[in-house]
Structure formats: structure tokens, C-alpha cells
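Q: with the sequence up front, the predicted model follows.
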Amino acid sequence: MTGKPKLYYFDGRGKMESIRWLFAAAGIEFEEEFLETREQYEKLLQDGDLLFQQVPMVEIDGMKMVQSRAILSYIAGKHNLYGKDLKERALIDMYVEGTTDLMTLIIMYPFSSAEDKEKKRAVIIQKATNRYFPVYEKILKDHGQDFLVGNQFSWADVHLLEAILMVEEKKSDVLSEFPHLQAFKARISNIPTVKTFLEPGSQRKPVPDDKYVKTVKRVLQMSF
């Protein structure tokens, strides 16, 4: 046993990618076991490892944690990425929930039918530019600080950068009307641990492809 956290998920982004991002930002090395067969998934179920019969699952500090939000909160709290008091934690939670809403649309995008994809891409861009990014642009403009909360690097910053990059994959100039977010993206991307994760050869996963979609559907026996 190496003592490194071990991540159980598919060889792709999905709900595990934000967990990979947060570990990487905290400078924590982790191992991964990729689910490729239904049998692997059923063994986790039979062993009682998946409390709610769902992945992601992370083995850490003697626990087998499920539910993405609980896992992320634990990592953020453990590695000083969750603010310095309850008020800052509440702000981080609010901002993270906002980016999660946006990212959920993008996570589900690869599972859309071919005829629906262009429509859903337009919805993602519309919501990013009209509902979500203006909020973070205003926060950064109003307080004039480098980070979203407490002028220190937090989970909220990691999550927002991940969301920005995901939307840019759908529309490369999506930040053209958001100068503070452009500067934020550059700053956070140059934090050493984040910069390393963004480089080729890291455990960051690529844009989901057909192979990833087929694997998820096969393992989870999804019909759509």
C-alpha cells in the first residue's frame, strides 16, 4: 500500500475529473483503477464499496468515499483549499455549485445524440456567457483580488478554471467579453501545481470520445 489516494472510475473525465483537478492543484499524487468491464463494477458493488451503487469512488485515509461533493469537500478541507472560516467556506460552496451546474451540462454532452449536439453546445455557450461567467467576472472586478475568495487560492478557483477550459473547448473565444476572467485564467494556469497538471503526460483526461461513451454505457448498462 503506497498511501496514495486511489481513484475508481472510467478512463475519462466525467464526475471524477474535478477530483483529479483538486488533487493535482493540492500537489497530491494519486493512483487510478479504470473500470472497463461490467464485472469490475459488479465486484465493487458486491464488496459493498459503492454506498449508493455509484462511482466515482476514492480510497483515501482508510475510507472508501463516494459522492463527488463529499470527496471534493474532504480534499479541499484537508489541503487548505476551503477558506479560513465558515463565511469563506460558504462563498466557496456557492461558487463551486455554480460551476458544477455548468459543468454538468458539459459532462452529459458526449452522451447526446448527433442531432442534439449542436443544440446542446449552443445552450452550454449561452448559459456560460449569460448566466455563469458574468457572475465570476463581477466578483473579480468588484474585489480586485487575484482569487475568488479571501485573496487566497481555493477550491473555487480550481473549479472555475476547469469550467472555463471545458467551455473553451466548445467555443475558443468564449472569454472575449470577460477581461477579468481572461486574467484569472492566466494567473491560475501558472500556479506551479496547476501548470504541471495542464502539461502533456499528466493524469488530466482528454475531451471524451466515442470509446469513453461506449465504455461507460457498457459498464453501467445504460440504454441511452
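A: Ah, there it is. Numbering: from 1, shown residues only.
Q: every contact and neighbour count from this point should use C-alpha atoms.
A: Will do.
Q: where exactly do the strands run in this protein?
A: Taking DSSP state E, the strands of the chain run over residues 6-9, 31-34, 57-60, 63-66.
Q: how about CSV for the ones you listed, with distance to residue 167 added?
A: CSV is the format used below for the strands of the chain (distance: least, Cα to Cα, whole Å):
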stretch, distance to residue 167
strand 6-9, 23
strand 31-34, 26
strand 57-60, 26
strand 63-66, 26
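Q: looking at these, which is closest to residue 216?
A: Closest to residue 216 of the strands of the chain, according to Cα to Cα: strand 6-9, at 9.5 Å.
Q: residue farthest from the centroid of the protein?
A: The centre of the chain is farthest from one residue, residue 46, which by Cα atoms, centre = their mean lies 27.8 Å away.
Q: state the distance from residue 181 to residue 103.
A: Distance of residue 181 to residue 103, given as Cα to Cα, to the nearest Å: 17 Å.
Q: sorry, that was for residue 72
A: For residue 72 relative to residue 103 (Cα to Cα), the value is 15 Å.
Q: the more surrounded of these two?
A: Neighbours were counted for residue 72 and for residue 103 using other Cα atoms under 10 Å; residue 103 has more, 24 against 20.
Q: that one: what's it in contact with?
A: 163, 166 (Cα atoms under 8 Å, 6 or more residues apart in numbering).
Q: over to residue 179?
A: residue 137.
Q: what's the answer for the one 10 residues further on, then?
A: If a contact means Cα under 8 Å, 6+ apart, then residue 189 has 161, 195, 198 as its contacts.
Q: the second one: neighbouring residues, count only.
A: This points to residue 195. The burial count for residue 195: 13, using other Cα under 10 Å.
Q: residue 139: which of the strands of the chain is closest?
A: Across these, residue 139 has its closest neighbour in strand 63-66 (31.5 Å, Cα to Cα).
Q: helices or strands up against that closest one?
A: The contact analysis (3 or more Cα pairs under 8 Å, 6 or more residues apart in numbering; DSSP states H and E) places strand 63-66 against strand 57-60.
Q: before we go on, here's another structure to hold up against the first:
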Amino acid sequence: MVEIDGMKMVQTRAILSYIAGKHNLYGKDLKERALIDMYVGGTDDLMGFIMRFPFLSAEDKEKECAHIIQKATSRYFPAYEKVLKDHGQAFLVGNRLSWADVHLLEAILMVEEKSSDVLSEFPRLQAFKANISSIPAIKKFLEPGSQRKPVPDDKYVETVRKVLWMY
């Protein structure tokens, strides 16, 4: 739950949509908003594979890591590479930063935690990552000691399992 502007909001998508709209990161019109939603949805699909990774058994992690990298490099990253090529801009939608750009950057960083050279075949995504990461507020957020959540460790996994009664 997030308290913002006198509201108590739940549901991640509603919260992120509200914040994106409030800070002019949700497109200039309905068409751009639909594209942003489409790209965020695709990125969510990739993130879904990654988010369950810490909860796998040790023997399943190696196989799942290979699966994540395979999905990222054969399905998701080629699609975003094509969007950037066809669009001809530095951002996914329009010619300005949107929620979709921030979300894709986070997905790239998550996959890079599994394989640091995962973007080696994607020059436009490499440039995209460099561009988005250099935006002052994002650059500051990505610095060591920032609020970006660290890779889930054993203590995190244990806490989540207890909270969600996963035993």
C-alpha cells in the first residue's frame, strides 16, 4: 500500500500508473498510453520469470537462469531492439521518457544480474540502457547505496516465505 496525495492505493499497476501520470511519464495521448501499457506488460512478462528465481531450489536455479537468458535474448530483447530501430528515437514511445523506458531498464538490469553480457547482440538496447541510466535522477538512483533493492538474498527469501506461508 502507498499513501499518496491523500489516497491509500493498493495494487502495483494502479500505483505505478498513477505515479507515471502524475509525473508526465504516461504519454501525451491515449495512443501513447496504450503503447506504454503494451511495453510495460511485455516487460512484466519477462520480469515474472526473474522474480520467482530466488524461490527456486538450488538445483533448479541453474536451469532457470539459462531459461531466463534464453527468453530475454530470443523473445523480449529482440522485440524491444526492433521497436527502437523502427521508432528511430532514444525512447520507446514518442521522443521522451516514459514509464515504459524505466520499466525496461529495470528488466535489463535484472537480466544482467544473471548474465552481464546479455545485451552483447543488442546495440540499440545497449544505447538505450546508457541513455536512460544517464538521466540524472535515474543515475543517482542506480548509485551504490541508493534505494534500489538489492538482489534478493537468503534472508529476503526466508522473510517472503514466512509472510506468504510458502512452507
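A: Good, I have the coordinates. The structure presented is a predicted model; accordingly, all values stated were derived computationally and were not measured.
Q: in the longest helix seen in structure 1, what's buried?
A: Identified as the longest helix of structure 1 according to DSSP state H is helix 86-108. Residues of helix 86-108 of structure 1 classed as buried: 88-89, 91-93, 95-96, 98-100, 102-103, 106-107 (neighbour count, 16 or more other Cα atoms under 10 Å).
Q: can you show me the helices along structure 1?
A: Secondary structure of structure 1 (DSSP H): helices at 17-25, 38-46, 68-78, 86-108, 114-127, 133-143, 155-168, 179-189, 192-198, 210-220.
Q: can I get those helices in JSON lines with distance to residue 62 of structure 1?
A: Below are these laid out as JSON lines (distance: least, Cα to Cα, whole Å):
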{"stretch": "helix 17-25", "distance to residue 62 of structure 1": "17"}
{"stretch": "helix 38-46", "distance to residue 62 of structure 1": "16"}
{"stretch": "helix 68-78", "distance to residue 62 of structure 1": "13"}
{"stretch": "helix 86-108", "distance to residue 62 of structure 1": "25"}
{"stretch": "helix 114-127", "distance to residue 62 of structure 1": "38"}
{"stretch": "helix 133-143", "distance to residue 62 of structure 1": "36"}
{"stretch": "helix 155-168", "distance to residue 62 of structure 1": "23"}
{"stretch": "helix 179-189", "distance to residue 62 of structure 1": "31"}
{"stretch": "helix 192-198", "distance to residue 62 of structure 1": "25"}
{"stretch": "helix 210-220", "distance to residue 62 of structure 1": "26"}
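Q: can you say which of these is nearest to residue 149 of structure 1?
A: Comparison of these against residue 149 of structure 1 by Cα to Cα identifies helix 86-108 as nearest, at 6.5 Å.
Q: mind reading off the mean deviation between the closest one and structure 2?
A: Overlaying structure 2 shows helix 86-108 of structure 1 at a mean distance of 0.4 Å from the equivalent residues (mean Cα distance after the TM-score superposition for structure 1).
Q: okay, angle between that helix and helix 133-143 too, please.
A: With axes from the mean of the first three to the mean of the last three Cα atoms, to 10 degrees applied, the angle from helix 86-108 of structure 1 to helix 133-143 works out at 150 degrees.
Q: show me what contacts residue 50 of structure 2?
A: Residue 50 of structure 2 makes contact with 68, 110-111, according to Cα under 8 Å, 6+ apart.
Q: try it again with 7 Å
A: Contacts for residue 50 of structure 2 (Cα atoms under 7 Å, 6 or more residues apart in numbering) come out as residue 68.
Q: ok, the aligned partner of it in structure 1 to residue 167 of structure 1 distance?
A: Counting by TM-score structural alignment, residue 50 of structure 2 lines up with residue 106 in structure 1. Relative to residue 167 of structure 1, residue 106 of structure 1 is positioned 8 Å away (Cα to Cα).
Q: next: residue 25 of structure 1.
A: Residue 25 of structure 1 is 20 Å from residue 167 of structure 1, by Cα to Cα.
Q: which one of the two is surrounded by more residues?
A: Comparing residue 25 of structure 1 with residue 167 by other Cα under 10 Å, the one with more neighbours is residue 25, at 25 against 21.
Q: isn't that one right up against residue 192?
A: No - taking Cα atoms under 7 Å as the definition, residue 25 of structure 1 is not a contact partner of residue 192, at 8.4 Å.
Q: and residue 129 of structure 2, how far from residue 165 of structure 2?
A: The gap separating residue 129 of structure 2 from residue 165 of structure 2 is 37 Å, by Cα to Cα.
Q: neighbour count: the two, which is higher?
A: residue 129 (20 against 8).
Q: how about that one, what's its partner in structure 1?
A: Checking TM-score structural alignment: residue 129 of structure 2 goes with residue 185.
Q: list the contacts for that match?
A: Each residue near residue 185 of structure 1 by Cα under 7 Å, 6+ apart is listed here: residue 161.
Q: measure it to residue 178 of structure 1 for me?
A: Using Cα to Cα, residue 185 of structure 1 is found at 11 Å from residue 178 of structure 1.
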